[in-house]
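Trainee: sequence first, predicted coordinates after that:
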Amino acid sequence: MNLSADSPLFRDVVDLERQLLDPSLRHDGAWLEGILHEQFYEIGASGRIFDRSEAINLLTVEDTDAPALHVVDPSAVRLAEDLVQLRWATDGTRPALRSSIWIRDAGRWQMLFHQGTLMAQPVATDARSEIAPSADRDDVCVLRKLKFTDAAAVHEAFTSHPDMARQGDVDTPAKARAYVDFLLGNDQVQCPLAITINDRLVGLVCGTVDRSNANAWIWYWMHHEYRGRSLATRAVAALVDHLFDELGLFRLELGLRANNPGSRHVAESNGFLPEGIERGKFLVDGERIDVYTYARLKTDPSSNVQPLPLQLA
C-alpha cells in the first residue's frame, strides 16, 4: 500500500532517513547501533555488501566536512504492518537513487536494509522534497529573544507534525498567541529563545529558571521540517552558555523520552550527563515510555558544539 506524503508514518520514516544524513548523528556509534537493526545490511553503489558493524565503523569515521545530503522526492510503500520501503534520492556531487527498508521491532522503527545506485545526472533542484528543506548558503541562522510577532510561526511549528502535541496544546492561532504571551509574560522564570532562519522562528529553546537554587530546566522543540540540521543542538549550546555565564546558574536539568534518539543526541552532545530513569512515565499511543533524566553542572567539562550566534539586543 502506497503511503501518502501527509501520513504520520510517511513523515516519521522520512524523518528517520533525514536523521541518518545528519552529520551530528551519523558519526555517533551508539546512536547508530540503536537505529540500525541487528540484521541490517547495505549494498553500496560499488556492489559491495556491508553488514551492520562495517556500516557503523565506516560512518563514524566519515569526513565531518563532507557536504550535507538531503532526502529528495521520497515515496513509501507499506509492505506489511511493521515493514515499510522508502524510495528516494540524494543530491550533491554524487547524486544517487536509494531504497531502504524499515522494520518496527519492539515498538521502534529501525533500518533493516539500504541500497544506493549512483545517477548519471544531478537531481533536479525542483524535485527536492518539501519535507527536508535544505540550508541555503545565504541562510542566516541565529538564536534571538522570542517576540510576540513569532506567534504565527509557533502555530505553524506546532501543526507541522502530530508529535508536536507532546510539547503543548497549540493547535490554533489563538492558542499560539497565548503560548507566546505566557512565556514572555513570565520573564523572571522563563528564558525563551527563538531558533530562526532569516529571522523566522523554526524552533525554540528555553530555560525555566529556579533562581533561588541557581538551577534551570531546559526544554526545546523544532518545526518538523527543520529537524536533522543540528540547529537544536547548537541552540542548546548557546542557551547553556547564556544561563551559566550571564545568569550565573550552576545546574541545568532536562528530561527526554527513551524513544527519542534525536533529543538524546542534543543533550549528550552538549555535555549533559545521565542521572536516572523515570520508568513508564509517559503513555504514548498506548505504550508506557521511560524518561531519561540528564543534568549538567557549571563545573562539568564544556562541550565541543559550536553554539548558534546569540542576539539579545
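Mentor: Right, received. Where do you want to start?
Trainee: all contacts plus neighbour counts: C-alpha atoms, from now on.
Mentor: OK.
Trainee: the residue of the chain positioned farthest from its centre: what secondary structure?
Mentor: Each residue of the chain has a distance to the centre, and by C-alpha atoms, centre = their mean the biggest one is for residue 212: 32.3 Å. Secondary structure for residue 212, judged by DSSP: H, G, I helix; E, B strand; the rest coil, is helix.
Trainee: can you pull the contacts of it?
Mentor: With contact set as C-alpha atoms under 8 Å, 6 or more residues apart in numbering, residue 212 has no partners.
Trainee: can you check residue 274 too?
Mentor: Contacts of residue 274 by C-alpha under 8 Å, 6+ apart are 292-295.
Trainee: can you give me the helices for this structure?
Mentor: Secondary structure of the chain, counting by DSSP state H: helices at 8-21, 23-26, 29-35, 52-60, 151-158, 173-184, 231-241, 261-269.
Trainee: picking that back up, separation between the residue farthest from the centre of the chain and residue 251?
Mentor: According to C-alpha to C-alpha, to the nearest Å, residue 212 and residue 251 sit 12 Å apart.
Trainee: what do you get for residue 204?
Mentor: 20 Å.
Trainee: ok, and here's another one to check against it:
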Amino acid sequence: MEAERTLAGGTVLRLLRAEDAGPLADAYSLNGAHLAPWEPQRPEGHYTEEGQKHAVAHSLGELVRGTELPLVLAQGESIVGKATLTSIVRGAFQNAHLGYWIAERVQGRGIMTEAVAAVLEIARDGLGLHRIEAATLPRNMPSQRVLAKNGFEPYGLAKAYLRIAGEWQDHRMYQRILEP
C-alpha cells in the first residue's frame, strides 16, 4: 500500500515513523492552546518526547495489527498535523474512524482537506475499506467543512460522545461510503 502523498505547498502525508516522536512533541508544544478545545485531556508527560515515543510505539503496533493507519503531515523535519484511521474493523463492516488535526500556522490553506481526500483514497484502494466515520464537536465548523468537501454526510448527534477538554461533549457524526 502506497501511503505517501505530496500535498499543497510541499506538505507530505506519510506513515508515522518511530523517529517522529521528537517532532510530534515539538508540534504539540507549539499547538497546545490551539488544540486544547478539541482534544482529550492527557497526562502532562504525553506531550513530551518520551511520551510521544510511547504513543508512536502504540500506534505502530496497531498498524502491524491492522487496526490503525497512523499518518503525519510533514514539512521538512517538522510535523504540522496528523490524520489517523483507527478502530479498523474487517469482515462484513470494513469500517474505520478518521481523526485529524493541523497546526495553527498552516490552518486554512486547504492542506487538511487535501490530506483527508488522500486518506480516503488509501482507505478505499489500499485497505479495501467501505465506510469511514468521523465525529466533530458541533461548534467545530472548520473540521465540518473539511468533511463536507470530502463527501462526508452527517448522520446524527451523539450525546456525551467523547470526553474532550475535560468534559463529556456531544459530537456531530459523519460518514463517507467509499465507492469502488
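Mentor: Received the coordinates, thanks. Note that this is a predicted model, so its numbers are computed, not measured.
Trainee: quick one: TM-score?
Mentor: Their TM-score after superposition, calculated using TM-score structural alignment, normalised by the length of the second structure, is reported as 0.80; 163 aligned residues with a C-alpha RMSD of 2.4 Å.
Trainee: now the helices of the first structure as JSON lines including distance to residue 138 of the first structure?
Mentor: Formatted as JSON lines, these follow (distance: least, C-alpha to C-alpha, whole Å):
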{"stretch": "helix 8-21", "distance to residue 138 of the first structure": "21"}
{"stretch": "helix 23-26", "distance to residue 138 of the first structure": "20"}
{"stretch": "helix 29-35", "distance to residue 138 of the first structure": "31"}
{"stretch": "helix 52-60", "distance to residue 138 of the first structure": "28"}
{"stretch": "helix 151-158", "distance to residue 138 of the first structure": "21"}
{"stretch": "helix 173-184", "distance to residue 138 of the first structure": "28"}
{"stretch": "helix 231-241", "distance to residue 138 of the first structure": "16"}
{"stretch": "helix 261-269", "distance to residue 138 of the first structure": "25"}
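Trainee: residue 197 of the first structure: which of the ones you listed is closest?
Mentor: Between residue 197 of the first structure and the helices of the first structure, the tightest spacing by C-alpha to C-alpha is seen for helix 231-241, at 9.7 Å.
Trainee: relative to the second structure, which residues correspond to the closest one?
Mentor: Using TM-score structural alignment, helix 231-241 of the first structure corresponds to residues 111-121 of the second structure.
Trainee: and the matching stretch against the first structure, how far off on average?
Mentor: Comparison of stretch 111-121 of the second structure with the first structure after fitting gives an average deviation of 0.7 Å (mean C-alpha distance after the TM-score superposition for the first structure).
Trainee: report the buried residues of that stretch.
Mentor: 111-121 (16 or more other C-alpha atoms under 10 Å).
Trainee: Provide the aligned range in the second structure for stretch 103-119 of the first structure.
Mentor: By TM-score structural alignment, stretch 103-119 of the first structure lines up with nothing in the second structure.
Trainee: got the buried residues for that stretch?
Mentor: Going by 16+ other C-alpha under 10 Å, stretch 103-119 of the first structure has these buried residues: 103, 109-118.
Trainee: follow-up on the earlier one: looking at the helices of the first structure, which is buried most?
Mentor: Per-stretch averages of neighbours, counted by mean count of other C-alpha atoms under 10 Å, single out helix 231-241 among the helices of the first structure, with a mean of 24.
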